[in-house]
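Visitor: no FASTA, just this:
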């Protein structure tokens, strides 16, 4: 365990009362441990500010991700005191517990190094759930016009702001207990495409998500909706897929009997 005294080298003088005890996960794969740093507490300080300070002032080998720093890309998502969050939007004063922070890589994903999670399984499931748009028209044909008031368009728009940050995936206990489960982000994307009239084969989307480890594996706990930083509602999208796939199954069964 490593401790650093920020009073020694920090440019801005701070008192002993203005120190954060920050535990940061260090390691690769399944091997590692939490390392403790003492970090100066600042006004309007975010968790990403804390991680960046440690990397710049103490240990340049600390690995983590970020890009925009303004809550648009989602690449800075990490576990903060056991909860998945965008660290650039998470103010330290709102999440510290007795002046302490614990920061780790996103849950339910392999760890590449330190705070950087491997996103490949997340995107593999996104594709497996039919997340790739298959247009109903070619480039040579006129663009299909869809009214903003079209019910399908309205429903599809509800999930269009998903930026695949994987916070919902990290929050999902079903993924934790069933690693092959497609997960809320992939299923929300599938629901968006299912409601898009420009998609060529909407039934293919339902077929992809109604297999084993698809939408019917959701336990409806709602952590995905609770933690979504963009205030989207993956839980309702999954419920929509459950209804649509059940209706499709009953319709096919009726056709087979006739």
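Guide: That came through, no problem. If you're wondering where the values come from, they're calculated on a predicted model, not measured in any experiment. Residues are numbered from 1 along each chain as shown.
Visitor: use CA for all of it now, contacts and neighbours both
Guide: OK.
Visitor: what ranges do the helices span in the stretch 1-150 of the chain?
Guide: Assigned by DSSP state H, counting those that start in this stretch, the stretch 1-150 of the chain shows helices spanning 47-57, 92-95, 120-128.
Visitor: Which among these is found nearest to residue 142?
Guide: The closest of these to residue 142 is helix 120-128. By CA to CA, the value is 27.1 Å.
Visitor: so what does that closest one touch, helix or strand wise?
Guide: The elements that helix 120-128 packs onto, with contact taken as 3 or more CA pairs under 8 Å, 6 or more residues apart in numbering; DSSP states H and E, are helix 184-194.
Visitor: Pull the distance from the helix it packs on to the chain's centre.
Guide: 14 Å (CA atoms, centre = their mean, to the nearest Å).
Visitor: Mind listing residues that contact it?
Guide: For helix 184-194, contacts defined as CA atoms under 8 Å, 6 or more residues apart in numbering pick out 123, 125-127, 129-131, 133, 155-160, 162, 164, 166, 168-169, 172, 199, 202-203, 205-206, 209, 214-215, 224, 234-235, 237-238, 240-241.
Visitor: Use this one as the comparison:
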């Protein structure tokens, strides 16, 4: 006896023709200083593939539902760092956060990162953050004549500071730090990470100067080792470890 099988039998819902889309609610903290002094939460219900990213959802909301929604983004591939925001209470890059990974069965909260002044919706004033970055001299300092060839460095010397070269200045680490929340004068983890990158570079000659900058009352000693910064880093940098190495260099003057 010949049995005819249903071609859809045993196949998943997508293969059987079911829609891959789900209905997700995005609860966004809105703030417009031209409209009101206080921020408010606003819900947006959208149909979206859970394999898409939070950034895709924000685009859909802005382009199809409310063009006044304001947020930063540029490369959309986790390199520029411009779309850092708090998603379900944690600092993340919207372009690297898949909707399926953040429990879309419940409202997904999206708000601006903490510790920096909110200008509008999800956009904050980054100037204090970048000023701290500039203050630690994030560039190679050398003396003498300009070389006629590249400055050579061993693989071992390069590995010494390899981790801290990965920083994309998204501010996710700094804006996750409780010390920074309470005192915006603190340099913050990102500035210390970028100081570390040059302090431990064998070609650089300004390590002592950077250490003195970070020896300030608002410098590296303010760190309370909560590991929030390490957890928040989208690049996987061991931020707390870098901060501890800078502290150790300040004490031993060996770097």
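Guide: Yes, it's here. Keep in mind the model is a prediction, meaning the values are calculated, not measured.
Visitor: Overlay them and tell me the TM-score.
Guide: Superposed pair, TM-score by TM-score structural alignment, normalised by the length of structure 2: 0.85. Supporting alignment: 234 aligned residues with a CA RMSD of 2.2 Å.
Visitor: circling back to that earlier point, indicate which one of the helices of the stretch 1-150 of structure 1 is closest to residue 18 of structure 1.
Guide: Here helix 92-95 is closest among the helices of the stretch 1-150 of structure 1 (CA to CA), at 11.8 Å.
Visitor: Give the buried residues for that closest one.
Guide: 92, 93, 95 (16 or more other CA atoms under 10 Å).
Visitor: and it, which stretch of structure 2?
Guide: The aligned range for helix 92-95 of structure 1 in structure 2 is 99-102, by TM-score structural alignment.
Visitor: what separates that stretch from the chain centre, distance-wise?
Guide: 18 Å.
Visitor: again, but for stretch 160-171 of structure 2
Guide: The answer for stretch 160-171 of structure 2 is 11 Å, by CA atoms, centre = their mean.
Visitor: Please work out which residues of structure 1 line up with that stretch.
Guide: Against structure 1, stretch 160-171 of structure 2 falls on residues 155-166 (TM-score structural alignment).
Visitor: now stretch 24-31 of structure 2
Guide: With TM-score structural alignment as the criterion, stretch 24-31 of structure 2 aligns to 20-27.
Visitor: longest helix anywhere in structure 2?
Guide: Longest helix of structure 2, by residue count under DSSP state H: helix 239-252.
Visitor: Point out the other helices and strands that that helix packs with.
Guide: Looks like helix 239-252 of structure 2 contacts helix 189-199, helix 207-214, helix 228-232 (3+ CA pairs under 8 Å, 6+ apart).
Visitor: hmm, back to that, outside of the match of stretch 24-31 of structure 2, which residues touch it?
Guide: By CA under 8 Å, 6+ apart, stretch 20-27 of structure 1 touches 32-41, 62, 99-105, 113-115.
Visitor: Can you show me the strands along the stretch 1-150 of structure 1?
Guide: Remark: strands assigned in the stretch 1-150 of structure 1 by DSSP state E, counting those that start in this stretch are 19-28, 31-40, 77-80, 83-86, 100-104, 111-113, 116-117.
Visitor: list the contacts for the alignment partner in structure 2 of residue 42 of structure 1?
Guide: Per TM-score structural alignment, the equivalent position to residue 42 of structure 1 in structure 2 is residue 49. Shown in contact with residue 49 of structure 2 (CA under 8 Å, 6+ apart): 20, 21, 22.
Visitor: And residue 49 of structure 2, how far from residue 55 of structure 2?
Guide: Per CA to CA, to the nearest Å, residue 49 of structure 2 is found 12 Å from residue 55 of structure 2.
Visitor: likewise residue 137 of structure 2?
Guide: 33 Å.
Visitor: What of residue 87 of structure 2?
Guide: 11 Å.
Visitor: okay, and the common contacts of those two?
Guide: By CA under 8 Å, 6+ apart, the residues touching both residue 87 of structure 2 and residue 55 are residue 94.
Visitor: List the buried residues of stretch 65-74 of structure 1.
Guide: In stretch 65-74 of structure 1, counting by 16+ other CA under 10 Å, buried: 66, 69, 71, 74.
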